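> What shape does this take:
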Amino acid sequence: MSELPLRTALVTGANSGLGLASALELARGGLRVVGTVRSADKARKVEAAAADAGVPVETRILDVTDAAGCKDVVEDVRPDVLVNNAGGTCYAPVADVMEEEARHHVETAVFAPIRLARLAIPHMQDRGWGRIVQVSSVAGKVTYPLMGWYQAGKHAMEALSDALRLEVAGSGIHVAVVAPGGFRSGITEEMADVAHRYRGSKYATAFRRLDLGFTLVEPFWTDVQRVAEVVAHAATAEQPHGRYVVGRDAHASLLVSRFVENFRVGVELRDKAVRRLIGLP
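As a prediction, the model looks like this:
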């Protein structure tokens, strides 16, 4: 009986948080894992974490907005599994984000993961097997104020991923979206910084209340390891689902959103309630 081939997973944004947890979880599952990071210092952190976990994880230096760099890494690694995790948040009123910053965010959140998928697909097609895992968020389906550009990236990435899943299914390639709610990964510290930055502005109350809200609900968020386990399952299951929603808060948000959209005056009532709750001007 022949042995199964060793699968190779490429995980972007692997230096911390969910990216690092996913890389380690995939390595524990017996895959060869290559994590991308943006600096040698971050690569050393990944190597140290892998050593502590007792698993091997290779690293490659990559800024996912660098098209040529993406091509070089994919040609070098030739992944069976691609986990598009790299990205960032964008907490700001839509009109406060200048076009250059918005373009960079969309490049990171939308063009980069689809570019990497496009580059990896031919290698997967040659083998007749592949897994593309797109790390999204409940914000890929639900919209809140003061996170518009972040949500725009996730909405667009999910729409493209849904189309891609249908287009490549006949090649033995599965595309899965993992959409967690809140999980513990330093996000509260980032929101605190944003609230401080907007102090004295007309949005000061809204950001202060969001910061307080994040702090209050963080104990109820999903542990990052749980999300990483879902990512690993989506990357290795024989028949993965097209979408995984992770966390009670994510399921609740989607349920409320669907109810509001099906209720004739639901959107107007929701808007008034949200504005009053967080103190928008």
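> For the rest of this, base every contact and every neighbour count on C-alpha atoms.
Noted.
> so His174 touches Arg165, yeah?
Yes. Judged on CA atoms under 8 Å, His174 makes contact with Arg165 at a distance of 6.2 Å.
> Tell me which other helices or strands the lengthiest helix in the chain touches.
In terms of residue count, the longest helix belonging to the chain (DSSP state H) is helix 148-168. If you count contacts as 3 or more CA pairs under 8 Å, 6 or more residues apart in numbering; DSSP states H and E, helix 148-168 packs onto helix 99-106, helix 112-127, strand 173-180.
> still on that earlier bit, His174 and Arg165: which has the busier surroundings?
Comparing His174 with Arg165 by other CA atoms under 10 Å, the one with more neighbours is His174, at 27 against 17.
> If you drop the residues flanking it in sequence, what lies closest to that one?
Computed as CA to CA, 6 or more residues apart in numbering, the closest residue to His174 that is not its neighbour in sequence is Arg131, at 5.0 Å.
> Which residue is the nearest non-sequential neighbour of Phe259?
Phe259 sits nearest to Gly266 (CA to CA, 6+ apart), 7.9 Å away.
> What is the neighbour count of that neighbour?
Counted with other CA under 10 Å, the neighbours of Gly266 add up to 14.
> do the same with the one 10 residues further on
A count of neighbours around Arg276, defined by other CA under 10 Å, yields 12.
> Which strands or helices does the helix or strand where it lies pack on?
For Arg276, the host element (DSSP states H and E) is helix 266-278. Identification of packing neighbours for helix 266-278 by 3+ CA pairs under 8 Å, 6+ apart yields helix 204-217, helix 248-262.
> next one: the first one to chain centre, how far?
In terms of CA atoms, centre = their mean, to the nearest Å, the centre of helix 204-217 is found 22 Å from the chain centre.
> cool, the last one as well?
Distance of helix 248-262 from the chain centroid (CA atoms, centre = their mean) equals 20 Å.
> got the buried residues for stretch 60-80?
60-65, 70-71, 73-74, 77-80 (16 or more other CA atoms under 10 Å).
> what does that stretch rub up against?
Residues from elsewhere that reach stretch 60-80, judged by CA atoms under 8 Å, 6 or more residues apart in numbering: 7-10, 12, 34-40, 43, 86, 107-108, 111-113, 115-116, 119-120, 123-124, 129-131.
> Report the contact partners of Ala40.
Ile61.
> got it, and Pro113?
Val64, Asn84, Gln134, Met157.
> from those residues, which ones fall inside strands?
Asn84, Gln134 (DSSP state E).
> okay, the angle between the helix holding Arg276 and helix 204-217?
Interaxial angle, helix 266-278 versus helix 204-217 (axes from the mean of the first three to the mean of the last three CA atoms, to 10 degrees): 90 degrees.
> related to what we said a few turns ago, out of the helices and strands packed on helix 148-168, which one sits most buried?
strand 173-180 (a mean of 26; mean count of other CA atoms under 10 Å).
> Not counting its own residues, what contacts that strand?
Residues contacting strand 173-180 (CA under 8 Å, 6+ apart): 121, 124-125, 128-138, 140, 158, 161-162, 164-165, 168, 227, 230-231, 234, 239-247, 250.
> Now the second one, please; I'll put the structures next to each other:
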Amino acid sequence: MSGAVLVTGATGGIGRAIALRLARDGWRVIGTTRDRDRAAELRACARRHGLSLDTVLMDLTDTASRERGFAEALDLGGGRLRAVVNNAGMAMSGTVEDVTEQAARDVLELNLLGPVQLARLALPVMRDQGGGRIVNVSSLSGRVATPMIGWYCASKHGLEAVSDAMRMEAERDGVRVVIVQPGCYATDLWNEVFARMAAIGPSAYADCYRLLNAVKPLVAGRLPSPEPVARVVRRALTAPRPRARYSVGVDARVALAAERLLPARTADAAKQAVVGLRAAALWRLLCGRAAPMDGIPPLPSR
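Predicted structure coming up:
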């Protein structure tokens, strides 16, 4: 199928890896960004590698910018749109209690509503041309809820739910909707996670934030390149019968399997122990029962 592939959030991390990988494989790539300078840098990077790609300015959270950028991308693609890769997103760390209403709205606008609204623009074009692909880059957090990033998890859970519905609705028109669930990779997302935690003011969870910021060097220095995600996105775009979901990374596959197999109490205890929510969580995980220091009497049995 001719036409362009539109990659959102293409100037950094996973989006950059996807845009360059697809361009290297001969796709007509159009990357979106909100920043003119970063767009120029991406084009220059592509040229240094002997590649060609275009960019358009688009703020997914702004209706006018989204529509204007989409129209420009469609024009660059000769009126045809082979695929949309919804990758743009933001992190949101902090407990549900500590994240402000505006911050929660921001992450839902960019991670959930923005990709869905872009898909709404793409679907009529793909229907008229007889098909296409929409790949929504979710996360391990799209299936596994984790303390300290609850609003981020909510945005990705929502994106997966809408993607599932869209997959069933659009199939009859030859449009395949695919979810990609990356684990942890070396991107600016992690710097954003830790920076947001460090900026949270007085909190009942301050000890947890201090613990997580203390392990930042260990986490940030050991994460792999996002290139495997780019390869999986290419597979999702080219497979004759793509799967509904592709998980990427050993950590993602292990965590998703554990979420399916472990009892909720055991999974909760493991996650609580990892982020330092309660020392007793580790005891409960190992012993399978509440520790004396929990201080909360069990509910009476019925």
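> Next, give me the two most distant ones among the buried residues of stretch 60-80 of the first structure.
The span of the buried residues of stretch 60-80 of the first structure, defined through CA to CA, is set by Thr65 and Asp80 at 21.5 Å.
> picking up where we left off before, a markdown table please, covering the buried residues of stretch 60-80 of the first structure and showing distance to Ala48 of the first structure.
As requested, these are exported to a markdown table (distance: CA to CA, whole Å):
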| residue | distance to Ala48 of the first structure |
| --- | --- |
| Arg60 | 15 |
| Ile61 | 16 |
| Leu62 | 19 |
| Asp63 | 21 |
| Val64 | 23 |
| Thr65 | 26 |
| Cys70 | 24 |
| Lys71 | 27 |
| Val73 | 22 |
| Val74 | 24 |
| Val77 | 21 |
| Arg78 | 24 |
| Pro79 | 23 |
| Asp80 | 25 |
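> Closest one to Glu101 of the first structure out of those, please.
Out of the buried residues of stretch 60-80 of the first structure, the member with the shortest distance to Glu101 of the first structure (by CA to CA) is Thr65, at 12.9 Å.
> Give me the aligned partner of that closest one over in the second structure.
Thr65 of the first structure maps onto Thr61 in the second structure when the alignment is built from TM-score structural alignment.
> same check, this time on Ala206 of the first structure
Under TM-score structural alignment, Ala206 of the first structure pairs with Cys208 in the second structure.
> circling back: let's have the helices and strands packed on helix 148-168 of the first structure in a markdown table, adding distance to Thr222 of the first structure.
Formatted as a markdown table, those follow (distance: least, CA to CA, whole Å):
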| stretch | distance to Thr222 of the first structure |
| --- | --- |
| helix 99-106 | 25 |
| helix 112-127 | 24 |
| strand 173-180 | 8 |
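> what's the closest of those to Leu216 of the first structure?
For these, proximity to Leu216 of the first structure was assessed by CA to CA; strand 173-180 is nearest, at 18.2 Å.
> Out of the helices and strands packed on helix 266-278 of the first structure, which is closest to Ala102 of the first structure?
helix 204-217 (19.7 Å).
> which other helices and strands contact that closest one?
helix 187-197, helix 266-278.
> can you pull the contacts of the residue nearest to His174 of the first structure?
Neighbours of Arg131 of the first structure in contact, by CA under 8 Å, 6+ apart: Asp80, Val81, Leu82, Ile173, His174, Val175, Ala176, Ala234, Ala235, Thr236.
> Gly131 of the second structure now?
Shown in contact with Gly131 of the second structure (CA under 8 Å, 6+ apart): Arg82, Asp173, Gly174, Val175, Arg176.
> one step back: mind checking which of the helices and strands packed on helix 204-217 of the first structure is nearest Leu210 of the first structure?
helix 266-278 (6.8 Å).
> in the closest one, what's buried?
Residues of helix 266-278 of the first structure classed as buried: Ile278 (neighbour count, 16+ other CA under 10 Å).
> how far off helix 248-262 does it point, in degrees?
Using the same axes, to 10 degrees: helix 266-278 of the first structure against helix 248-262 is 130 degrees.
> how much distance is there from helix 266-278 of the first structure to the middle of the chain?
In terms of CA atoms, centre = their mean, the centre of helix 266-278 of the first structure is found 27 Å from the chain centre.
> sorry, back to before: neighbours around the closest residue to the match of Ala206 of the first structure other than its chain neighbours, how many?
Nearest non-adjacent residue to Cys208 of the second structure, counting by CA to CA, 6+ apart: Gly276, 5.4 Å away. If you count neighbours by other CA under 10 Å, Gly276 of the second structure ends up with 20.
> Tell me which residue of the first structure matches up with Gly276 of the second structure.
Match for Gly276 of the second structure (TM-score structural alignment): Gly279.
> For Val194 of the first structure, see how far away that match is.
Plainly put, Gly279 of the first structure is 16 Å away from Val194 of the first structure if you go by CA to CA, to the nearest Å.
> again, but for Gly54 of the first structure
Going from Gly54 of the first structure to Val194 of the first structure by CA to CA gives 37 Å.
> and the two? which has more neighbours close in?
Comparing Gly54 of the first structure with Val194 by other CA under 10 Å, the one with more neighbours is Val194, at 19 against 12.
> who touches the more buried one in this structure?
Tyr91, Phe207 are the contacts of Val194 of the first structure under CA under 8 Å, 6+ apart.
> Grab the nearest non-local neighbour of the aligned residue in the second structure for Gln125 of the first structure.
Taking TM-score structural alignment, Gln125 of the first structure has Arg127 as its aligned residue in the second structure. Among residues not flanking Arg127 of the second structure along the chain, Asp173 sits closest, at 5.5 Å (CA to CA, 6+ apart).
> Next, count neighbours for the corresponding residue of the first structure for that neighbour.
Applying TM-score structural alignment, one finds that Asp173 of the second structure aligns to Ser171 in the first structure. Look at Ser171 of the first structure: counted by other CA under 10 Å, it has 16 neighbours.
> I figured Ser171 of the first structure hits Arg127, correct?
No. Ser171 of the first structure lies out of contact with Arg127 (CA under 8 Å); the separation is 9.0 Å.
> what's around the counterpart of Ala199 of the second structure in the first structure, how many residues?
Under the alignment by TM-score structural alignment, Ala199 of the second structure pairs with Arg197 in the first structure. If you count neighbours by other CA under 10 Å, Arg197 of the first structure ends up with 12.
> Against Thr205 of the first structure, how distant is Arg197 of the first structure?
Taking CA to CA, one finds Arg197 of the first structure at 12 Å from Thr205 of the first structure.
> now swap in Leu255 of the first structure and tell me
On the measure of CA to CA, Leu255 of the first structure and Thr205 of the first structure end up 28 Å apart.
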